[in-house]
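> A predicted structure for the sequence below; I have some questions about it.
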Amino acid sequence: MSAHVEETRDLCPAEHLDGLVVLTLNRPEARNALDVPLLQAFVAGLAAGIRAGAGVVLVRAEGSAFCAGADVRSDDGTASGHPGLRRRLIEESLDLLGGYPAAVVAVQGAAVGAGWAVAAAADIVLASPAASFRFPELPLGFPPPDSTVRRLEAAVGPARALRLLALGERFAADDLAGLGLVDVVPETSLDEKARETAARLAALPPELLRDLKAGLSAWKRTSLPNTLERQS
């Protein structure tokens, strides 16, 4: 790919449909690793969808991997006078994802570190059988995003969340399906199923969808201790 194409390519193209925005991570030659330009495009796409009144966002990716995590070989903003910009943009993207009444993510390959954080921020994660998930941050000396810690703890409890986040292990889609974190979909129909699911959610009144999501979150917070108590 020529330098000219790299400079002018849309790193995160957006499709605006009825009540739905579809965002595509489009840096496949780097396995969609999150450098500052891709993150800026992603954040801009998420913010534009909210401004346009989209109730649902679908995040998908081009290439063999969903997202290889933060691109630690790229400038984190220091060269432009903004050290730590990459991590701040990751946190901003997770906050924006959580701001939608519903978020859907389609994972067709590896979702590593910040890539898994993006998936964990969604309400529905559809994954191909070849998808894999790994958090390498803690063994490398970096804390995972707070929102990811809270989300996984609420979903699977503190003990399982610790294993998912702390040991740097690779988990297959079937592993996470067993914990209720993803739904496994044949790779050939992953994109179609993700778009269909997102469109069905977008057809619902967004305010009712938001209320339902808030109610379910409150139920998780009150029921989780009882569930863990029964297991002990």
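In hand now; what should we look at? Keep in mind the model is a prediction, meaning the values are calculated, not measured. Numbering: from 1, shown residues only.

> contacts and neighbour counts: CA atoms only from here.
Noted.

> Residue 187 touches residue 107, doesn't it?
No: Residue 187 is not in contact with residue 107 according to CA atoms under 8 Å; the separation is 9.4 Å.

> Could you check which of those two is surrounded by more residues?
For residue 187 versus residue 107, neighbours defined as other CA atoms under 10 Å are more numerous around residue 107 (34 against 18).

> Please report how far the residue nearest to that one when sequence neighbours are not counted lies from residue 165.
Spatially, and ignoring its direct neighbours in sequence, residue 107 is nearest to residue 127 (4.6 Å; CA to CA, 6 or more residues apart in numbering). For residue 127, the distance to residue 165 equals 19 Å [CA to CA, to the nearest Å].

> of the two, who's got more company?
It is residue 127, of residue 127 and residue 165, that has more neighbours when counted by other CA under 10 Å, with 31 against 21.

> How about the contacts made by that one?
106-109, 173, 182-185, 187, 190 (CA atoms under 8 Å, 6 or more residues apart in numbering).

> Just the ones of these in strands?
106-107, 183-184 (DSSP state E).

> now the residues you listed in JSON lines, with distance to residue 49?
Formatted as JSON lines, these follow (distance: CA to CA, whole Å):
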{"residue": "106", "distance to residue 49": "18"}
{"residue": "107", "distance to residue 49": "21"}
{"residue": "183", "distance to residue 49": "25"}
{"residue": "184", "distance to residue 49": "27"}
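
> ok, back up a step: where do the contact lists of residue 187 and residue 107 overlap?
127-128.

> The helix or strand encompassing residue 161: how far from the chain's middle?
Here residue 161 sits within helix 158-166, counting by DSSP states H and E. How far helix 158-166 lies from its chain's middle: 18 Å, per CA atoms, centre = their mean, to the nearest Å.

> Put this next to the first one:
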Amino acid sequence: MPDFAPEFCDVAVDGHVMTITLNRPERRNALHTDANHELGAVFDAFERNPELWIAVITGAGDKAFCAGADLVTAPSGGRPPVPESGFAGLVSRFNRRKPVIAAVNGMAMGGGFETALASDIVIAADTASFGLTEPRVGLAALGGGIQRVVEELGPKRAHALLLTGRKITAQDAHAMGIVAEVVPAGDLMATARRWADEIMECSPASIAATKAVVQSFDGHSVEHSMKDMFHLPEVRSLLTGPDAREGPTAFAQKRKPNWANPA
């Protein structure tokens, strides 16, 4: 848990899972300067806490996950509109060691879609919708949306979204491979928790190593990545750590493994 009381989101911890609920339903959970910086601090606390293994991010209400940047509320405090970790404290948070699941409960527009794209797994309610709509208000998807949509879809399909500001349904996003599962709205959070529980059956050290290899693979060949990955600290930590011994031992003894907390 963060060491302060969040104002613009609700934070709940259940076991090793932290759930962060964007809580500005009167603004369709659009984020202003203070909300972005608060979320940056919340995700900082999540990354620091070895007892927290997975984060789930969702939105309050049934209308919106996040409508993007709040274009109405004036900035306060003379701070930049987002922290170094980016919109929602997430989109520029590179080299994350822990998984983030986006449970998209409604519209995810602009920065809201970028927040989902920056997550590791996206689960969507069947009423959810997505769009990088910034060009329709004279802006552009400069929070990683352009790059991540191209990475996910390839340039031709990405251009079809990026150059039109088109909105797509949860079913469309699932067909494109952006969304892992579409479920009835009432089942969304239970489904996100099911995915979190499935991840937690795996070693946290293995998850950290896997994420590190995925991130280091960007822009490199398979051959380069396979040679380079053994220099990654997360991979070295996995191979020399207790989970690499506990996993085979538990398998041989036909019991569930007792994974070590991540460092």
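Perfect, I can see it now. Predicted model, so just to flag it, every value in this text is computed and none were measured.

> what TM-score do we get after superposing?
Put the two chains on top of each other and the TM-score (TM-score structural alignment, normalised by the length of the first structure) is 0.81; 213 aligned residues with a CA RMSD of 2.5 Å.

> Mean deviation, the helix holding residue 161 of the first structure versus the second structure?
Once the two are superposed, helix 158-166 of the first structure sits an average of 1.8 Å from its aligned residues in the second structure (mean CA distance after the TM-score superposition for the first structure).

> Read off where that helix ends up in the second structure.
Alignment note (TM-score structural alignment): helix 158-166 of the first structure is matched to residues 155-163 of the second structure.

> How about stretch 33-45 of the first structure?
Counting by TM-score structural alignment, stretch 33-45 of the first structure sits on residues 30-42 of the second structure.

> Counterpart of residue 208 of the first structure over in the second structure?
In the second structure, residue 208 of the first structure lands on residue 206 (TM-score structural alignment).

> was I right about its match contacting residue 236?
No: applying CA under 8 Å, one finds residue 206 of the second structure not in contact with residue 236, separated by 10.6 Å.

> Settle it for me: which of the two has more neighbours?
residue 206 (18 against 13).

> Could you measure from the nearest residue to the more buried one once chain neighbours are set aside over to residue 203 of the second structure?
Spatial nearest neighbour of residue 206 of the second structure, chain neighbours left out: residue 238 (6.3 Å); criterion: CA to CA, 6+ apart. Look at residue 238 of the second structure and residue 203 of the second structure: by CA to CA, they are 9 Å apart.

> In the first structure, what range does the one helix or strand residue 250 of the second structure maps to match?
Using DSSP H and E, residue 250 of the second structure sits in helix 243-252. Across the first structure, nothing matches helix 243-252 of the second structure (TM-score structural alignment).

> In that helix, which residues are buried?
243-244, 246-247 (16 or more other CA atoms under 10 Å).

> ok, residue 206 of the first structure - how many residues close by?
Neighbours of residue 206 of the first structure (other CA under 10 Å): 19.

> ok, now which ones touch the residue nearest to it when sequence neighbours are not counted?
Leaving aside its chain neighbours, residue 206 of the first structure sits nearest to residue 55 (5.3 Å; criterion: CA to CA, 6+ apart). By CA under 8 Å, 6+ apart, the contact list for residue 55 of the first structure reads 19-20, 100-102, 202, 206.

> Would you map the strands across the first structure?
Under DSSP E, the first structure gives strands at 14-17, 20-25, 56-61, 102-107, 110-112, 124-127, 132-134, 170-172, 183-184.

> ok, now how distant is residue 223 of the second structure from residue 217 of the second structure?
With CA to CA as the criterion, residue 223 of the second structure and residue 217 of the second structure are 10 Å apart.

> who's more crowded, these two?
Neighbour count, other CA under 10 Å: between residue 223 of the second structure and residue 217, residue 217 has more, with 17 against 9.

> how much space between that one and residue 28 of the second structure?
From residue 217 of the second structure to residue 28 of the second structure the distance is 36 Å (CA to CA).

> Quick one: average offset of the longest helix along the second structure versus the first structure, please.
As assigned by DSSP state H, the longest helix anywhere in the second structure is helix 33-48. Once fitted to the first structure, helix 33-48 of the second structure is off its aligned match by 1.4 Å on average (mean CA distance after the TM-score superposition for the first structure).

> picking that back up, what's the offset of the helix holding residue 250 of the second structure from the middle of its chain?
For helix 243-252 of the second structure, the distance to the chain centre is 29 Å (CA atoms, centre = their mean).

> helices or strands next to the helix holding residue 161 of the first structure in the packing?
helix 137-140, helix 146-156 (3 or more CA pairs under 8 Å, 6 or more residues apart in numbering; DSSP states H and E).

> now, of those helices, which is deepest in the fold?
Comparing these on average neighbours per residue, with mean count of other CA atoms under 10 Å, the densest one is helix 146-156 at a mean of 17.

> elements contacting it?
helix 114-120, helix 158-166, helix 206-231.

> Quick one, which of the ones you listed gets closest to residue 143 of the first structure.
Shortest distance between residue 143 of the first structure and these, using CA to CA, is found for helix 158-166: 9.2 Å.

> still on that earlier bit, test my guess that the residue nearest to residue 206 of the second structure contacts residue 209.
Yes: look at residue 238 of the second structure against residue 209 with CA under 8 Å: they come within range, at 6.7 Å.

> Could I get the contacting residues of residue 66 of the second structure?
Residue 66 of the second structure neighbours (CA under 8 Å, 6+ apart): 22, 28-31, 59, 106-109, 111-113.

> I'd like the distance between it and residue 118 of the second structure.
For residue 66 of the second structure relative to residue 118 of the second structure (CA to CA), the value is 13 Å.

> Could you do residue 156 of the second structure as well?
21 Å.

> Then residue 7 of the second structure?
In terms of CA to CA, residue 7 of the second structure sits 23 Å off from residue 118 of the second structure.

> what about the two, which has more around it?
residue 118 (22 against 13).

> Just give me the match in the second structure for residue 16 of the first structure.
Using TM-score structural alignment, residue 16 of the first structure pairs with residue 13 in the second structure.

> Skipping adjacent residues, who's closest to that match in space?
Residue 13 of the second structure sits nearest to residue 19 (CA to CA, 6+ apart), 6.3 Å away.

> That neighbour touches residue 52, doesn't it?
No: Residue 19 of the second structure lies out of contact with residue 52 (CA under 8 Å); the separation is 10.4 Å.

> Between those two, point out the one with more neighbours.
The neighbour count for residue 19 of the second structure versus residue 52, taken as other CA under 10 Å, is higher for residue 19 (23 against 20).

> Quick one: residues contacting that one.
Contacts of residue 19 of the second structure (CA under 8 Å, 6+ apart): 10-13, 55-58.
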